[in-house]
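>>> quick one, what's the 3D model for this:
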Amino acid sequence: MQYTGSCQCGQVAFDAEGEIESALSCNCSMCARRASLLWFVPRDKLVLRTPEAAIATYTFNKHHIQHRFCPTCGIHVFGEAADPQGNQVAAVNLRCIEGLDLSAIPVHAYDGRAL
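Here you go, the predicted model:
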């Protein structure tokens, strides 16, 4: 399936392809504050519809994950990193996808504070 999403102001927009079977809710210091629900897709299945230069990046802790957000409205749109096997993965914030019924998606808790 093809999905379209963006930040609040639209400066950062994307298309993502895949099946949304579940979401991940992480309780690390970053995710707990922004309350995003994450959907993981191969990075090449996330295509930016806006210029890469329109996105700001934040890293913390071990600096493995690039947290990507809009510098204008501040919305976290996705993160990107390599998974344990070395594959490039995007963690898409499902709250940024248009027309998605979040109540129909099972949410799994992840203890990011334990890391």
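>>> could you use CA atoms for every contact and neighbour count after this?
Fine.
>>> give me the neighbour count for Gln11.
Residues near Gln11, counting by other CA atoms under 10 Å, number 17.
>>> let's see this one next to it:
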Amino acid sequence: MDAETDLHAGRCHCGAVRFDVALSDGFRSIRRCTCSYCRMRGAVVAMAEAGGIRIRQGAEVLTSYRFHTGTAEHFFCSRCGIYTHHQRRSDSTLYAVNVACLEGISPFDFPAVPVMDGVNHTNDTGQLTRRAGTLRYEPAD
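As a prediction, this is how the structure comes out:
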């Protein structure tokens, strides 16, 4: 992992899976997606380059799921079911990491999260990725 990146420790809910991740652009890369799987999962993610995730514990309990083209591989703990990260379809050199799995980070720490149009995925349309909108969090007073 590159020392010039933003390093974080992460884990699943039950603690069986523990990992370190170097976010390639810190939290400037946060996003959500409108594809069928991401819409149901509801995670806010940040990007890490390939090799930027190191599983410290629990690699044997990680399981994965692929759908549609089978390109993106989504990883989650087989014990507690928490999604930890996935290899992206639009750029297989990047991994998207569930920010809720990172120590001291909550998806509610971000007042505005860009939402990307995964329904009309760039690999399907040949067009640049379109921003579908913004998810906003406004804490109660």
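>>> what about the strands in structure 1?
Per DSSP state E, structure 1 carries strands over the ranges 2-6, 13-17, 23-26, 38-42, 46-48, 56-58, 66-69, 76-82, 88-93, 107-110.
>>> in TSV, list these along with mean neighbour count.
Formatted as TSV, those follow (neighbours: other CA atoms under 10 Å):
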stretch	mean neighbour count
strand 2-6	18
strand 13-17	19
strand 23-26	19
strand 38-42	20
strand 46-48	17
strand 56-58	14
strand 66-69	20
strand 76-82	21
strand 88-93	22
strand 107-110	13
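>>> how about these in CSV, adding distance to Leu100 of structure 1?
Formatted as CSV, the strands of structure 1 follow (distance: least, CA to CA, whole Å):
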stretch, distance to Leu100 of structure 1
strand 2-6, 9
strand 13-17, 13
strand 23-26, 12
strand 38-42, 12
strand 46-48, 17
strand 56-58, 25
strand 66-69, 20
strand 76-82, 15
strand 88-93, 11
strand 107-110, 14
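>>> Ala100 of structure 2 maps to what in structure 1?
Under the alignment (TM-score structural alignment), Ala100 of structure 2 maps onto Arg95 of structure 1.
>>> how many neighbours does its match have?
Arg95 of structure 1: 21 neighbours (other CA under 10 Å).
>>> now for Met47 of structure 2: which residues touch it?
Leu23, Ser24, Asp25, Gly26, Ser29, Ile30, Leu94, Tyr95, Ala96, Val97 (CA atoms under 8 Å, 6 or more residues apart in numbering).
>>> what range in structure 1 matches stretch 68-78 of structure 2?
With TM-score structural alignment as the criterion, stretch 68-78 of structure 2 aligns to 61-71.
>>> pull the longest helix from structure 2.
helix 36-41 (DSSP state H).
>>> now the aligned residue in structure 1 for Ala9 of structure 2: closest residue in space that isn't a chain neighbour?
Taking TM-score structural alignment, Ala9 of structure 2 has Thr4 as its aligned residue in structure 1. Of all residues beyond its chain neighbours, the one nearest Thr4 of structure 1 is Asp15 (4.5 Å), with distances taken as CA to CA, 6 or more residues apart in numbering.
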